[in-house]
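A.B. asks: Please find the sequence and the predicted model below.
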Amino acid sequence: MRWRQPRAQTLLFAELRGIVFEEFARRLRAQVEHRVTTGNGGQVTYTYAYRERFFSGRLGFQIVENRFGASYSSPTLRLGNTGLDFSYRIAADYLDALGQLGNIDTDPALALARTTERIQLARLQLGATLTRSFPLWRPSKTTSDPPPRFSALPIEQGIWLNTGVSSSQSFYSDGRAQSYTAGSIGLDAVLGAFVADTFDYTSLRVTYSNGFLAGASPFLFDRITTREQLVLGFLQQLYGPLRVGAETTLDLQSGQQVDLTYRLGYDRRTYGLSLHYNPVRQSGALELRVEGLNWDPSPPQPSSATGSSLNGP
């Protein structure tokens, strides 16, 4: 449920997983979120969440019983003529969730084997990201290029080298801290105009990231356990508007698969259906896209971005 004003919107979410009165509190999940857009394009968000669920990589799903918080997310800032994009986020939360006191194990197997208990702490979190994309190849455009057939806008083809540095610093009211700074490098490729009947669209993604981790969160839900990752993804047209794809995240230190999402999509210029399934998270989603009805005044996303998206639910 959503209420929208010119610069603010309030979102309500509630989920009840079956009606069993003795377990009502455990089966209920709810969240209220109020977002305010600032004059420079940033966003201030106030949140209360009850039994919020987080996917914590090798630690699996974790439940935060209660979360009160406020955050500010900056717009993406272009730094002069450097081609660098910078963004940052500041958040303060009061958290009630499962955690561990005393010595903390960063190894997931040892962490899950230790006794956990509900703890209540405040957290201050600071994050920043610096990225730059280098186009390696783009096809030349001509007036004879065919018009869009299966997408609302023409597909932006090319190969890009993407680089980035990100940092996340978390400070907890018990004196603990968790710091993670990582660099990433990857290739994104979009080949084909998605116009012909068969194999006229291929999207590929390869991203490697590695970083430095210091300290560990007393909570399980935001504890970083995967320092070195490799993300592989593809999305391929089979016939007409039908595309299939998958994306996986690998922990290179342990050799384990951290995440996996399958995607099946059916796209037309004015509408589309997309089915996602994630066997690791045991979740799925069915999405419907409708163009041009103005239900949401938010500006439309470029077709190149939506066309190459491989994110799961």
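C.D. replies: Cool, got the structure.

A.B. asks: switch to C-alpha atoms for all contacts and neighbour counts from now on
C.D. replies: Noted.

A.B. asks: Quick check: S304 is in a strand.
C.D. replies: No - assigned with DSSP: H, G, I helix; E, B strand; the rest coil, S304 falls outside any strand and is helix.

A.B. asks: show me the residues around it that make contact.
C.D. replies: Residues counted as contacts of S304 (CA atoms under 8 Å, 6 or more residues apart in numbering) are 154-157.

A.B. asks: Would you agree E22 falls within a helix?
C.D. replies: Yes - counting by three-state DSSP, E22 is found in a helix.

A.B. asks: residues near it, how many?
C.D. replies: Per other CA atoms under 10 Å, the neighbour tally for E22 reads 8.

A.B. asks: what's the distance between it and L28?
C.D. replies: Distance of E22 to L28, computed by CA to CA, to the nearest Å: 12 Å.

A.B. asks: Below is structure B, check it against A:
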Amino acid sequence: LSNDAEGGGVIDPANFGLLVDLDASLGPRTTLVGSAELTSLDPDDLENETRGSLRLRQTIGTTYPHRLTLESSYRDRLFNGSLGFQTVQSSIGGVLESPTIPIGQTGLTIRYQAGVQRINANTDRADLLPLPPRDNNRISLTRYQGSATLNWTQPLWQGDILPATAEEGMRYTPAPILPNVQLNSSITGVASAYSNGDSQEFLRGSIGLTGQFGHFSKPFLDYTGFNIGYSQVALGNTSPFLFDRVADTRILNAGITQQLYGPFRVGFQTYLNLDTNEEISTDFFLEYSRRSYNILLRYNPVQQRGLVGLRINDFNWTGATEPFDPFSNSWEDD
């Protein structure tokens, strides 16, 4: 519409976009998933307005089934904490991921992954770039990466659930809510090596409390969910790329979800860099919750993006709502 007001015309290709998703089962243990997005159909700007990815996933093993993914992406958009949004121009490679594996009766679980990718993305390292003038600040390197995460969860308190009826425990939710408080901790180690000889290694430790009180069954203030946590990173060398470089080494996160009246809940989730005392990311949301569906309004002023989402809680629904401009959040998932 803005282009139309400026004289582009109603049928200006820049006023139209296209979003296509692919999800195909090629066998009992093989799937092919992909997506393509054009935020403009203007042929003069297709390179900057196109994103896409294609992933072939194969499950391996039975007792602890691992997943092998062969993937290719074009202009993948990632949020990397204080470094903001970064675009990976292209990548191709494979990743082997483990399931979450319990370690005996200790309450500990472990998961790990290893992968190799050929990546073209931005750098701020002048020694890796050709002399000016140049069209962009991208370089192409092969990245070899391995990671492992050890998790431990300790229940601290647990209440009682209401009966699973429409009048009590399932008045606003698809399943009764269990009031509880638990302590969560994890250690993650990641090592990356790049084909130019650079490397990045870090060890991240995290600890936090999560809990929920109430049953979300009464009309007023019958649910409060909360989380608070702290993570710290011991960092060795740093990545030559910007999209996967560790920039936030001490992070405080906190969030609250509160029932106001009936099916309405409001809340926020925030992340703060304690080294710079700056806000990394904050989400504010309003949720309308019913047994069979949820409607979610979410806005992030730091990332300047919003979401209107609908989730169906029945009929074997396994999907998830996505913003029209989807991206992978590598920073939170590291």
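C.D. replies: Received it, and whenever you're ready, just let me know what you need. None of the values given here were measured: they were computed from a predicted structure.

A.B. asks: Could you get me the TM-score between them?
C.D. replies: Once the chains are laid over each other, their TM-score by TM-score structural alignment, normalised by the length of structure 1 reads 0.87; 289 aligned residues with a CA RMSD of 2.2 Å.

A.B. asks: Ranking by neighbours, what's the top pick from the contacts of S304 of structure 1?
C.D. replies: Highest neighbour count within these, by other CA under 10 Å: I155, with 24 neighbours.

A.B. asks: OK, contacts around it?
C.D. replies: 148, 192-194, 303-304, 307.

A.B. asks: Mind checking which of the residues you listed are in strands?
C.D. replies: Residues of these located in strands (DSSP state E): none.

A.B. asks: R205 of structure 1 corresponds to which position in structure 2?
C.D. replies: Here R205 of structure 1 is matched to N227 in structure 2, going by TM-score structural alignment.

A.B. asks: now do S133 of structure 1
C.D. replies: Using TM-score structural alignment, the equivalent of S133 of structure 1 in structure 2 is T153.

A.B. asks: ditto for R51 of structure 1
C.D. replies: By TM-score structural alignment, R51 of structure 1 lines up with R75.

A.B. asks: just to revisit the earlier point, list the buried residues in the host helix or strand of the match of S133 of structure 1.
C.D. replies: Take DSSP states H and E as the rule and T153 of structure 2 turns out to sit in strand 138-158. Buried residues in strand 138-158 of structure 2, counting neighbours by 16 or more other CA atoms under 10 Å, are found at 138-153.

A.B. asks: what residues does that strand touch?
C.D. replies: 107-123, 128-129, 178-196.

A.B. asks: The helix or strand containing the match of R205 of structure 1 against structure 1, how far on average?
C.D. replies: If you go by DSSP H and E, N227 of structure 2 is part of strand 223-235. Comparison of strand 223-235 of structure 2 with structure 1 after fitting gives an average deviation of 0.6 Å (mean CA distance after the TM-score superposition for structure 1).

A.B. asks: What is that strand packed up against?
C.D. replies: The contact analysis (3 or more CA pairs under 8 Å, 6 or more residues apart in numbering; DSSP states H and E) places strand 223-235 of structure 2 against strand 199-214, strand 250-261.

A.B. asks: okay if I get those strands as CSV plus mean neighbour count and distance to R29 of structure 2?
C.D. replies: CSV is the format used below for those (neighbours: other CA atoms under 10 Å; distance: least, CA to CA, whole Å):
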stretch, mean neighbour count, distance to R29 of structure 2
strand 199-214, 18, 33
strand 250-261, 18, 37
